[in-house]
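Novice: Got a sequence here, can you build the structure:
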Amino acid sequence: MIYRIEIGLKDGVPDARGRGVIHRAAGALKMAIDECRTRDVYKVVANIDAATAAVVQKTFADPVVAESAMDRLPAPATFDWMLEIGFKPGVTDNVGRTARGALKDIVGRELDWEEQVYTCMQYFISGNLTRKDIEHLGKDLLANTLIQTIAVFSKDEWLAAAPDVSAPIFDDHPEIKVNVIELPDDDAALMKISSDGILSLSLEEMRAIRNHYLRADVKAHRAELDLPEWPTDIELECIAQTWSEHCSHKIFAGVVEYKDEETGESETINSLYKTYVKASTKKIEESIDWLVSVFTDNAGIVKFNEDIHLVYKVETHNSPSALDPFGGSMTGIVGVNRDPLGTGMGAALVSNVWGYCLGSPFYDKEIPEGLMHPRRIRDGVHEGVIAGGNESGIPYSRGFECFDERYLGKPLVYCGTMGTIPVEVGGRPSERKEIEVGDWTVMCGGRIGKDGIHGATFSSEELRTESPAQAVQIGDPLTQRKLYEFLLEARDLGLFRCITDNGAGGISCSFGEMGKYSGGCECDLAGAPLKYEGLQPWEVLVSEAQERMTLAVQPEKREAFEALAKQRDVEVAFMGKYNDSGYFTVKQDGKVIASLDMDFLYETGCPTLVMPGRWKKPSVPAPAVAPRADYSETLVKL
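Specialist: Below you'll find the model as predicted:
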């Protein structure tokens, strides 16, 4: 059964969301809206009777300020247009997922896969506006067409239409299969494979992969496992995310052939990171004693007092924020929360920081195709950062904003988190990570979906009109909060041996990287919890979710770990074991579909990037001397 529940504010209750739309439309679109009233719509797809549905209706609506109805509320007193915005099928709907949790509590049982709650929002708008104006409002201010749907109704159309009681239609589930990607001896064809697959691999890297699969020892290993001669799609995707700029920082690690054109002097710099960033810190370390762990984990650790260390990390979420400002920055703030949480044995989170480099919010020239107005990006980014922090219970302490026209094409969105970690956990230094052969490979937290696929590779290339919607992972702060509290409790009980976050490469990143501690890892994707059916194996492996972590759990601790997870309402999946084979091996229902040499994957395989560097003294004209002015009146106004 599908039950449609519509909820709106009672007459006389101020509509803050509607007033926000009026204000933002005037500022960003120069659009005058007389009145805007909003409503929430829940479509409950569940095996429940009408009496239970009535309880759900009452639960979802706040009786003090709101009224609700099955199917449809009475029409607002005045409106000219109704704009409805919902999520496309398969896109994470956080409100719907939270509502589904409430539905589960009401019915008092586990829900079947098909039992879901879908949400959308309606805007009833009054003003001297055309249909084109309302579509402009939806596409360019209120919705992101990459992940949301827009429907526009005139007043007469809405009054005549029956309420929509259908659920979102998913594509037919494709056949689950593993494709073999032949790598031809043709440079153009190799680059087409990289470009079409959003792999962000250079020609040299594609050649290196091809040459690797032509080696006799590699062929022998693959024949032993009944794997094809050429890489499977899951292997190629795993290599691409591991070698992406986002994950491996190839530019910082590359060789710079540097020349000072003023003096004519030249030098070769082997890794800017090792030569300057890491070396300067190591030099400072010789004269101080408070650096505990730097350049080795998800975040840095420094001493604070005898009981705790401070843990700190800042990273960027630039490309996702350009595609979906709210979702991109929310995934940025909750994503960087994971880094201290996945550092050492896990840190408690204290506060968030942020910084934005954006185009001017007052930009009045033509916006290049595929880009959003910087004011919309700014407002969406800040809302996402604040919402992500508030909903996951981590306050923000400070931030900055910088505006320049050169950031129009790709904004910079910095998100950071500070945390604390005990000096010792379980009788050993808290920063030390270790895994023993035979430990379980465990994924816990949010489920895997299509959002977050190609996050690492997409973030490593220039924005283009073909940039994929699914690269933006939509964070789920409430799920992350439950996961966070569960992990700190499990840490203090000694229920896991090692922890890291599911980075931009999903479990391909976390499982493989943690496997380096033991020397190998094996997992079976059949145990992965999915948001919906039909994901291909390579999608399951590389899809990112901010509210997911990977752990190594001792075999003797499994029962206690699972019991605590159930008690704390956190989903966990025991997907394989760590070993010392030297390979990252992936199975689907017991059949090997990928086996990657970890030395090739993480150490020796990726070609070193060689870049020219030139210094030429810039010519900067002296600024014109502006006449002094009296700012008294301006200051008084301020």
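Novice: When you work out contacts or count neighbours from here on, use the C-alpha atoms and nothing else.
Specialist: Fine.
Novice: So which residues of the stretch 301-450 of the chain form helices?
Specialist: With DSSP state H, counting those that start in this stretch as the criterion, the stretch 301-450 of the chain has helices at 318-323, 325-341, 374-391.
Novice: Just name the most buried of those.
Specialist: helix 325-341 (a mean of 30; mean count of other CA atoms under 10 Å).
Novice: roughly how far out does it sit from the chain middle?
Specialist: 7 Å (CA atoms, centre = their mean, to the nearest Å).
Novice: what angle sits between it and helix 374-391?
Specialist: Going by axes from the mean of the first three to the mean of the last three CA atoms, to 10 degrees, helix 325-341 is angled at 40 degrees with respect to helix 374-391.
Novice: before we move on, the earlier item: so which of the helices of the stretch 301-450 of the chain gets nearest D156?
Specialist: helix 374-391 (30.9 Å; CA to CA).
Novice: Can you give the contact residues for the closest one?
Specialist: Contacts made with helix 374-391 from outside it, assessed by CA atoms under 8 Å, 6 or more residues apart in numbering, are listed as 28, 140-141, 321-322, 324-334, 352, 354, 358-363, 395-396, 408, 413, 415, 475, 477-478.
Novice: again with stretch 330-338
Specialist: So stretch 330-338 is contacted by 313-317, 349, 352, 381, 384-389, 392, 414-417, 473-475, 477, 480, 501, 546-547, 549 (CA under 8 Å, 6+ apart).
Novice: can you tell me how far V292 sits from T343?
Specialist: 12 Å (CA to CA, to the nearest Å).
Novice: repeat for I134
Specialist: 47 Å.
Novice: Which one's more surrounded, those two?
Specialist: T343 (29 against 20; other CA atoms under 10 Å).
Novice: I have a second one here; can you model it like the first so I can compare?
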Amino acid sequence: MDLDLTPEETEKLSRELCHPVTPDAVIGSSPSGDTDYAIEVIYGPGVMDPEGRSAKSLAEIVFGRKFPFDKKIAVLHQRRIKGSFTDVQLRKIAGQFYNDIVQNVKVFPRKELQQGIGPYMSPVEVPPPGPILHYDLNARFDFEDLVNELARNAENKDKAREEAKKKSDSWLKAAKEYYECDVSETNPSLNLLRISDGRMLALNLEEMASIKGHYSRPDIIEARKKVGLSGKATDVELELFGQTWSEHCKHKIFNADVSYIEGGIEERIKEGIFNRFIKSATLAIQKQKPDFIKSVLWDNSGVVDIDPKASNYVCFKCETHNSPSFLEPYGGAITGIVGVYRDPLGTGRGSLLIFGVWGYCTGSIFYDGDLRPPLHPDQLIEGIHHGVRDGGNKHGVPNAIGGTFFDDGFMGKCLVYVGAAGLVPKVVDGRPGYEKWVDQGDRVIVVGGRVGKDGIHGAIASSEGYHKNTPKGHVQIGDPYTQKNVQEFMWEALAEGLINFSQDSGAGGTGSAAGKTVRDEEVYIPNPINRFEKAESK
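Specialist: Okay, here's the model as predicted:
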């Protein structure tokens, strides 16, 4: 830690952090003991460290003063090993305890242990915000410009040209299939796909062409001029399209026109899997039992009246968190469970969480075949359940029930289901608790942890299968401690009748929440809230 405490204050804080029965507290370098190696794991620079953040909050309570934002406490985990191992063997052992996507690792031999290992923290350097980027959606495709762009990160220009040829050929093929005719190699459609690929938007040509059409509308051009915007799309606007139309948020597969053959019989589900098997069945039940289903298919979770004599309704939501969990199981799963907790919190004007549920689909933990996913199913399932368990326990919410299904068909991508239930007051300030509205002049209050650059493209990554270019930055570490405080704050505010509309930020952040909240109105957010104070907008 670097809180600039006096020796006496450091001693006092160590006693507060240390349980009086089981562990010991050591200030400074730790003794080597009867071990030959030590492996230390710590979160990388800028990655959320919920335990360290909570320890800093404890220090502020103990000493009755606030510490600057850039002063922090970091938590690292150390494992001592006895025996004789090669460097390669030690690295393999260390690989069982950390994930290089979000963590750093150090291995200390006996000689360094005897000298004493001092605590350390990864420095965080936040670059100043870059300029807003603008994209001409009508520009023609320039192959040489793509080569020059790729050459910045390639071994040489020949490698860049080879990679550019692969990309342009695939985009040309997609354009020919979309238009069902020959397309020139400089067609603007290839440039649209280049933009989608370069920004990792995971949008196909039909979607990018639709965005282009939006910016070409005379009324949109005129409206943009009035607020000082050009006809070119900004990077933030394109990111919003990518997030909103992602598989995680839009569920394009569930809503698609599906045709398939099974047992020699072809069947078509024109209205989509979701509409036929979920929406229609739910609405049929609501029609039969209107007093049972109170709110469904429009808010962040569904609301039902299980006990007419009770003072609360029950709301429930379930979702998946597959892509990040496949790369970093602990971070992906804990973000998934605390994320789905926010859906009941964002239902109506708020709710009180009562339990969570889970379900996993992975390859066999005994798999010994030729496939080499980022993590073996044995390590994957351990990390996933650790994340779900921590997300519930540290939030004060019990995980009530769950199960695991093993099949090697999930070696390419696991499925991680998480769900949550909450209590919605039947009446708040004279109106049903599941109702929500926005009045003109209402203030928007954003509560929770700071946002940063980790977790970017989390929703977008759900639209793709795992590949070598899957962005590692879309993995985020959830903070159940902070969210527990949010739960307590919202429940008290709800009881006071201070909330008209509650909305979870979700994968799209403030932009997504604002869009869901205002619908046909306008919202003005003058200063986005960032995790790093130095990166705040001015």
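Novice: Can you calculate the TM-score here?
Specialist: TM-score for the superposed chains, counting by TM-score structural alignment, normalised by the length of structure 2: 0.85, backed by 487 aligned residues with a CA RMSD of 2.2 Å.
Novice: What does A175 of structure 2 correspond to in structure 1?
Specialist: For A175 of structure 2, there is no aligned position in structure 1, judged by TM-score structural alignment.
Novice: helix/strand/coil for A175 of structure 2?
Specialist: Classification of A175 of structure 2 using DSSP: H, G, I helix; E, B strand; the rest coil returns helix.
Novice: so it sits right up against L205, yeah?
Specialist: Yes: using CA atoms under 8 Å, A175 of structure 2 makes contact with L205 at a distance of 7.1 Å.
Novice: of these two, who's got more company?
Specialist: Taking neighbours as other CA under 10 Å, A175 of structure 2 and L205 compare with A175 leading, 24 against 20.
Novice: N148 of structure 2 versus E162 of structure 2, what's the distance?
Specialist: 12 Å.
Novice: Between those two, which is the more surrounded one?
Specialist: Per other CA under 10 Å, whichever of E162 of structure 2 and N148 has more neighbours is N148, with 15 against 12.
Novice: Against D169 of structure 2, how distant is that one?
Specialist: Distance from N148 of structure 2 to D169 of structure 2, counting by CA to CA: 17 Å.
Novice: so what's the counterpart of L192 of structure 2 in structure 1 up against?
Specialist: Taking TM-score structural alignment, the alignment pairs L192 of structure 2 with L190 from structure 1. L190 of structure 1 is in contact with L183, P184, L203, M206, R207, counting by CA under 8 Å, 6+ apart.
Novice: What's K450 of structure 1 aligned with over in structure 2?
Specialist: So, by TM-score structural alignment, K450 of structure 1 is matched to K453.
Novice: tally of neighbours for its match?
Specialist: As a measure of burial, K453 of structure 2 has 15 neighbours, counting by other CA under 10 Å.
Novice: Equivalent analysis for G52 of structure 2, please.
Specialist: 16.
Novice: How is the corresponding residue of structure 1 for it classified with respect to secondary structure?
Specialist: G52 of structure 2 maps onto G96 in structure 1, with residues paired by TM-score structural alignment. Counting by three-state DSSP, the backbone at G96 of structure 1 sits in helix.
Novice: Show the contacting residues for G96 of structure 1.
Specialist: Y42, Q116, V117, Y118, T119.
Novice: Helix, strand, or coil at the aligned partner of the second one in structure 2?
Specialist: Read that as Q116 of structure 1. Mapped onto structure 2 by TM-score structural alignment, Q116 of structure 1 lines up with K72. Secondary structure, three-state DSSP: K72 of structure 2 is coil.
Novice: if we can go back for a sec, check the gap between the match of K450 of structure 1 and Q78 of structure 2 for me.
Specialist: The value you get for K453 of structure 2 to Q78 of structure 2, if CA to CA is used, is 27 Å.
Novice: residue contacts, the nearest residue to Q103 of structure 2 once chain neighbours are set aside?
Specialist: Nearest non-adjacent residue to Q103 of structure 2, counting by CA to CA, 6 or more residues apart in numbering: Y43, 4.2 Å away. Contact analysis of Y43 of structure 2 by CA under 8 Å, 6+ apart lists D49, V75, L76, V102, Q103, N104, S122.
Novice: For those, which ones persist in structure 1?
Specialist: Retained in structure 1: D49, V75, L76, V102, Q103, N104, out of those (criterion both residues aligned by TM-score structural alignment, their matches' CA atoms under 8 Å).
Novice: Closest one to A514 of structure 2 out of those residues, please.
Specialist: For the kept ones among the contacts of Y43 of structure 2, the nearest to A514 of structure 2 is D49 (27.2 Å; CA to CA).
Novice: What is the burial count for the closest one?
Specialist: Neighbours around D49 of structure 2, by other CA under 10 Å: 20.
Novice: same question, I169 of structure 1
Specialist: 9.
Novice: Please apply the same query to K410 of structure 1.
Specialist: So K410 of structure 1, with other CA under 10 Å, has 19 neighbours.
Novice: Map it onto structure 2.
Specialist: Using TM-score structural alignment, K410 of structure 1 pairs with K413 in structure 2.
Novice: Tell me the spacing between its match and Y466 of structure 2.
Specialist: Taking CA to CA, one finds K413 of structure 2 at 7 Å from Y466 of structure 2.
Novice: Now for those two: what residues contact both?
Specialist: Common neighbours of K413 of structure 2 and Y466 (CA under 8 Å, 6+ apart) are S323.
Novice: Now the common contact residues for A175 and L205 of structure 2.
Specialist: S189.
Novice: Please verify my assumption that V424 of structure 2 contacts C315.
Specialist: Yes: using CA under 8 Å, V424 of structure 2 makes contact with C315 at a distance of 6.8 Å.
Novice: who has more neighbours, these two?
Specialist: C315 (31 against 27).
Novice: which residues in the stretch 51-200 of structure 2 form strands?
Specialist: 76-81, 103-109, 134-135 (DSSP state E, counting those that start in this stretch).
Novice: could the ones you listed go into CSV alongside distance to E16 of structure 2 and mean neighbour count?
Specialist: Output for the strands of the stretch 51-200 of structure 2, formatted as CSV (distance: least, CA to CA, whole Å; neighbours: other CA atoms under 10 Å):
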stretch, distance to E16 of structure 2, mean neighbour count
strand 76-81, 18, 15
strand 103-109, 26, 16
strand 134-135, 52, 15
